[in-house]
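My questions concern the predicted model and sequence given below.
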Amino acid sequence: MRSLRARIALTYAALIVLAMAVLGAVLLRTEAQRYRRLLNERLEAEALLAAEAARPLLRANADMATLNSFVQRLGQGSTLRITVIAPDGAVRADSSHDPARLDNHAGRPEVRAALAGTIGRAARRSDTEQRELIYLAVPVQENERLLSIVRVATPLSAVNAGLREVAFTVLATAAASALTAGALAAVIAGAVTRPLQRLRRAARELAAADFRRTPILSTRVAVGGVEVAELAGAFAEMAERLRRTVERLNQERSRLDALLAASSDGLLALDAGGVVRYQNPAAVALIGRAEGRPLLETARSHELQALVRTALREGRRVTTTFLLEPPPASPTAGIWVQATASPIAGGGGWDVLLILHDITEVRRAEITRRDFVANVSHELRTPLAGIKAVVETLRDGAIQDPTVAEEFLGRVDAEVDRLVQLVEELLQLARIESGAELVVEEVDLREVLGACVDRFAHMAERAGVTLSLDLPPALLYLRADAARLGQAVGNLIHNAIKFTPPGGTVRVHAEADGDTLRIHVTDTGQGIDPADLPRIFERFYVADRARSGTGHDRGRTRGTGLGLAIVKHIARAHGGSVSAESTLGLGSTFTIALPLAGMPPASP
């Protein structure tokens, strides 16, 4: 019969080995799934990039030689095999093989899926390369017409090698941990099997006393000799550690309570009957105080109730998104919430954890992003449509008339200039919004504004507009990015000249108002409708006067609607603001206000 020490050691070792085996299997499976997922994402990205790169050639119905040369250049320096397949399954180009020698691919599973309009995936043996490959195919469509299929492939051997490396690392770590744990188990088993009778009496005394009696307990047990004294010392140390552990657990529980209380997400624990047993302050702010009451009674949300029931019934995590109405008498509007209900096993009456995450700002940002994409698409489509119309007219015979051809080429040039301006302003706005660092230095305001006025003097003269600069006698200095500040003022001057009729005036002036420097650009143009004023600093917003144009401005390319947005972001980057005042028929005044904090005193 094995000794108690051996049985304890073997039991500990077996449990640890089993745990390490399970952990290793889980880790291996997780890493394998992650590895395959990343590979699929990379293949999909490569396929989409290749499809977009080949789209012009496919749209132009390039011949097989041209297309094959392009695909081979695309696949140089890569382990990927790129194939272009016609809608009938014929191979038009291949980066690794002669397309003329390849069979029709219409029957390949990944190609069938791509022909159906989805992304096709397959892992199979290639008859051409005589090895296992992973394939991913994407359709290339143009105006709902299938141009071709672009497929990428990579050897499965590379994937298997990566998985083998992960498996070896996990198994080696598990084996080393098991050996270490086995040795530790043997040591623990030897300590446990020492004089059991005295240890039992010591344990009974410890069970009948609190932690403060541990030194007395150690003295009583030590009477049996050196070995028992060592055991008593270990026992006393264990009691002390237990006391520290209990204190640490209490402290961690307090920290957990504080963490839950500080969470910005609403957290609720519910029992099987849907009664709220715990909620943190964020949850109170979202649905009101609900502890000890049914969730439906306070939240008044059938979506939440259905979510909790589904999690309890199916025993899995469930997530939904919905508009949550605020508590009664709350001044706040409804908010969009992402709610997640997770079953709790062994929660002692806490059966479901409900997490409420406020995604109102996320949805607002998504709406803003969609609007921005729509606006950019519209702004790009307009000049492109004009260019296309001119090209079609020239192709129909107008190019034979030099006068007409010159006029039409001028229109194309104007539309291209508009596209270039749009792209430049988008890039400027993106750099400013991303927080690009300003080159801050001591700036002489007279020099900055003087340079702006000089830059637009010729434009004002051509438009028949008087442009003037009016500054106080004292020199004004401030710390700012001179280039950005000049760009902002220049945008305002450009707009003022553009929308002021011949004979009008544009005046640039500045003043120090307490701790604020104000730069004004005033014009005598047609003015802005009061309904447009709150929105003129939005991206792509163009007021009615800009759409119609003033007398001298008719016939020019309309603005992009980005100039004032750039002014606003430049002002904000300097810690300031921009505003506008306007009266229809009398003109407008735009004002950039910048803080003077930290500015050196003005020179006499």
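Perfect, thanks for sending it.

going forward, measure contacts between C-alpha atoms and count neighbours the same way
Fine.

So the residue nearest in space to the middle of the chain, which state does it fall into?
Nearest to the mean C-alpha position of the chain, counting by CA atoms, centre = their mean, stands residue 362 at 10.1 Å. What DSSP: H, G, I helix; E, B strand; the rest coil gives for residue 362 is helix.

In contact with it: list those residues for me.
Counting by CA atoms under 8 Å, 6 or more residues apart in numbering, residue 362 makes contact with nothing.

And here is the other one:
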Amino acid sequence: MQYSLREEILKERDESMPKLEESLKSIVMEFSTGLRDVSNGDILEIRVIDDRQRILATSELENQNLIGQRSNTDLVRRAISAETLFDIIKLDNKTRNRVWVLANPIRAGAGPDDEIIGVLYIEANIESVFEQMNEINRIFLGGTAMSLVFTIFLGILVARTITQPIADMRKQAQAMAKGNYSRKVRVYGTDEIGQLAVTFNHLTNRLQEAQSTTDAERRKLDSVLSNMTDGVIATDRKGRIILINDPALQLLHISRDITLGRPIASVLGIDQEYSFEDLIHMSDAINLNFSTSDAPYILRANFSVIQKETGFINGLITVLHDITEQEKIEMDRREFVSNVSHELRTPLTTMRSYLEALADGAWKDENIAPTFLNVTQTETERMIRLVNDLLQLSRMDSSDYELNKDIVLFNSFFNRIIDRFEMSKSDKVQFARLFPETSFYVEIDTDKVTQVIDNIISNAIKYSPDGGNIRFGFTGQGDMLKVMISDDGMGIPKENVGRIFDRFYRVDRARARSMGGTGLGLAIAREMIEAHGGKIWAESEEGQGTTIFFTLPYDADEFGEAGEWE
């Protein structure tokens, strides 16, 4: 069309204007009619405008009166001045439809630099285009939405085939963390996920077996720790207690709640002397002394490091052992050796000095020699008694010590012993017998019990003042026969009463030695009474005398009824 218009304008340029307008009108109307048929009537108007902006032709019948008038359309002016095509989309004020407006320059030739001789101005209704675009968009969006829904649905199905086994594995892992190994992961296929599920189930079985083994070993360890007599404490690498058995709690007299998590040095009461680093490098045991004024109490602590193969120290094991009795035995042993040495050294020293004097010529002096020999003989006899007492204690300490028991009437037995002492005692000491009228039969080793009573009566006579009384009595108390021997002697200090039955113990050492005592008599008496199944003890107040009590097993149903003494 643009070519036909250019040719017509150039051909008719020199002709009269009415003839040009008729020719252009005919071309525009013909083209417009054909274009409307093709575009379903969307072409609203076609105008031909010359280079002076005069309307030469229009396809719109209602605008035929505009032919020859100057066009004031800005788009036309811009197309002429810029020599290029311009188009815009505007809104029709009447129909409110969107209209596409085009202004295309018409050149004198086909070249881009040829002279502009006019403008082809076209208005077209493009509302149907937008409706078609909207319809296409709706179809596209609908298809997209359906595709998206289908894709999501398909993705969910595909994802579930992957995530479901993984979710099952996660649940199984959570169950395993709680100690439940009975649950198994479902195997959905033979792919990688299925193989992973099979491997996971195998891992569960292995973990269950390992956990069972660990639990069994833990139960064994707990049983061992609980039944140990020694206390065991375990710490972490920072020295905080993570395990302590019941014996350790009992030895330390503490509760588990206040112990776990605390530093071990603080719990053992040695935090002022030792740090945790010191305990790690400790090669020797430490004695923990918890003794009080009432009773001794000593624990021994041995330390062992928990160390990995790499050398990393992971904690500390402490073993506690009660060595109170062991320390007491050791102390008694040292004291016993010291006492025996002292008891033997004293008479030997005395004998040596007298024998040296006799060797130096004192034997020629008739006044001195008998005295020296008498002292030597006395000290020799005292050493013999001491050795005999030690031998007797040694025999009693042995496991094969036996008693030769006989059933005797204790009333007569006790009387015979007292009668023997009464014949040899000084008249300055009086005996008082507080015996019941009932007869008491007991089964005893008469030699051993006689030795016990002899020792007690001898001590009572030794320490009784002139005019003092020694009282004797016995009575039945349940299944025991209780015997009493009391004197009015100087008494024993309260703090020493419990020790008079210890070996070599003397309240007044100098006086006891001068009276010929070995310090073993009451110790032997205690061993003999305890061998019979009885007990022996003393009650005394300093300056008011001493009372010795001992008991012997007694069967009232078999041997008779008990009486009373005062």
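Structure received. Everything quoted here is computed from the prediction, not taken from an experiment.

Quick TM-score on the pair, please.
Once superposed, the chains reach a TM-score of 0.54 (TM-score structural alignment, normalised by the length of the second structure), with 352 aligned residues with a CA RMSD of 3.9 Å.

how far out from the middle of the chain is the helix or strand containing residue 307 of the first structure?
Assigned by DSSP states H and E, residue 307 of the first structure belongs to helix 302-314. Chain-centre distance of helix 302-314 of the first structure: 30 Å, with CA atoms, centre = their mean, to the nearest Å.

which position in the second structure aligns with residue 568 of the first structure?
Matched by TM-score structural alignment, residue 568 of the first structure corresponds to residue 526 in the second structure.

How many residues are close by its match?
19 (other CA atoms under 10 Å).

do the same with the one 3 residues further on
The number of residues packed near residue 529 of the second structure is 21, by other CA under 10 Å.

Strands of the stretch 1-150 of the first structure, residue ranges please.
81-85, 91-94, 120-126, 131-142, 145-155 (DSSP state E, counting those that start in this stretch).

typo on my end, it should be the stretch 151-300 of the second structure
Under DSSP E, counting those that start in this stretch, the stretch 151-300 of the second structure gives strands at 231-235, 241-244, 286-289, 298-307.

with the first structure superposed, average distance for the last one?
Superposed on the first structure, strand 298-307 of the second structure shows a mean distance to its aligned partners of 2.8 Å (mean CA distance after the TM-score superposition for the first structure).

now the third one
Average distance between strand 286-289 of the second structure and its aligned residues in the first structure, after superposition and using mean CA distance after the TM-score superposition for the first structure, equals 3.1 Å.

Centre of the chain to that strand, how far?
The answer for strand 286-289 of the second structure is 25 Å, by CA atoms, centre = their mean.

Check which residues of it are buried.
residue 288 (16 or more other CA atoms under 10 Å).

what residue of the second structure takes the place of residue 407 of the first structure?
Using TM-score structural alignment, residue 407 of the first structure lines up with residue 371 in the second structure.

Could you give the number of residues near that match?
For residue 371 of the second structure, using other CA under 10 Å, the count is 12.

Checking it next. Helix, strand or coil?
Residue 371 of the second structure - assigned by three-state DSSP - is helix.

contacting residues for residue 486 of the first structure?
Counted by CA under 8 Å, 6+ apart, residue 486 of the first structure has contacts 448, 449, 451, 452.

Kindly provide the distance from residue 548 of the first structure to residue 572 of the first structure.
Here the criterion is CA to CA, to the nearest Å. By it, residue 548 of the first structure lies 30 Å from residue 572 of the first structure.

Now do the aligned partner of residue 242 of the second structure in the first structure against residue 347 of the first structure, distance only.
Using TM-score structural alignment, the partner of residue 242 of the second structure in the first structure is residue 277. As judged by CA to CA, residue 277 of the first structure and residue 347 of the first structure stand 11 Å apart.

hang on, the earlier thing: so which bits of the helix holding residue 307 of the first structure are buried?
Those would be 303, 304, 307, 308, 309, 310, 311, 312, for helix 302-314 of the first structure by 16+ other CA under 10 Å.

so which of those comes closest to residue 526 of the first structure?
residue 303 (53.4 Å; CA to CA).

out of everything not next to it in sequence, what's closest to that closest one?
residue 322 (7.5 Å; CA to CA, 6 or more residues apart in numbering).

what do we get in the second structure for the one you found?
That one, residue 322 of the first structure, aligns with residue 287 by TM-score structural alignment.
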